[in-house]
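no FASTA, just this:
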């Protein structure tokens, strides 16, 4: 029985050692864009509580309630507009414009009008990522 216990303990230790040596998963794509551009103000979970948000007026939006605040529908087009500076008359925000989201390949995006338009893929991916943060 002791030999079996020792073998299991050794196997467990070996598994932990291998796991510790394995490369850590790195963020890519929209998750990386969010981490690099949004977490300072919105926080890693998108709740508006990043370290740069302290004392900011108005406070950064809680990105996790965008759908809730829009009748249960994620306002994807509005989010994309905000990211690239089209704020539809809102000037009270500290939100920077992320021009780099306009770079690169495009995808056809239909905002619900039935007329797909060429839209930067990185911008659509960022909006899709923010949609995953919804409560």
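Sure, I can see it. These numbers come from a predicted model, not from an experiment.

switch to C-alpha atoms for all contacts and neighbour counts from now on
OK.

got a list of contacts for the helix or strand harbouring residue 80?
Following DSSP states H and E, one finds residue 80 within helix 76-83. The contact list for helix 76-83, computed with Cα atoms under 8 Å, 6 or more residues apart in numbering, reads 87, 95-98, 111, 123-124, 126-128, 131.

included below, for side-by-side comparison, is a second structure:
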């Protein structure tokens, strides 16, 4: 399995931050939504309400959605938060494939500081950070 490097994540998030200035301020956003609410609205159709990969839209996909409760297990017991953030955002680099859409549109709201695994701090959409935190809490 290919992984996303921290450098690739930094480049993807920097590009996202640069594009943030182009977002129409009237765009749909809700800075008060929790990770579980955002997951239910954006992820559960494919990954299922329990995040185990069996959502209602699963049958129409080319590839079965991943069981998101096993991310840490598939990564040797460590939750790869930077890689998960890049995947949810839709970074099209190594490891991004299949039917997984990007979620740039939910990134139009408030930014928070994300600290990467190597200590870099990057302004990142709060909604994406909320989803990553929610997924981290689901790990078995």
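Cool, got the structure. The structure displayed is predicted, hence computed values, not measured ones.

care to give me the TM-score?
The TM-score (TM-score structural alignment, normalised by the length of the first structure) is 0.73; 108 aligned residues with a Cα RMSD of 1.5 Å.

for residue 35 of the first structure, state which of the contacts of helix 76-83 of the first structure is nearest.
residue 126 (10.8 Å; Cα to Cα).

and the closest one, what pairs with it in the second structure?
Residue 126 of the first structure maps onto residue 131 in the second structure, with residues paired by TM-score structural alignment.

for the nearest residue to that match once chain neighbours are set aside, give its distance to residue 64 of the second structure.
In space, and not counting its chain neighbours, residue 131 of the second structure is closest to residue 35: 4.4 Å by Cα to Cα, 6 or more residues apart in numbering. Noted for residue 35 of the second structure: a distance of 23 Å to residue 64 of the second structure, by Cα to Cα, to the nearest Å.

tell me the counterpart of residue 89 of the first structure in the second structure.
Looks like residue 89 of the first structure aligns to residue 94 there (TM-score structural alignment).

gap between the helix holding residue 80 of the first structure and the chain center?
13 Å (Cα atoms, centre = their mean, to the nearest Å).

quick one: that helix to the second structure mean distance?
Here the mean offset of helix 76-83 of the first structure against the second structure after fitting is 1.1 Å, by mean Cα distance after the TM-score superposition for the first structure.

these two touch, right, the match of residue 126 of the first structure and residue 36?
Yes - counting by Cα atoms under 8 Å, residue 131 of the second structure does reach residue 36; the two are 7.1 Å apart.

neighbour-wise, which of these two wins?
residue 131 (24 against 18; other Cα atoms under 10 Å).
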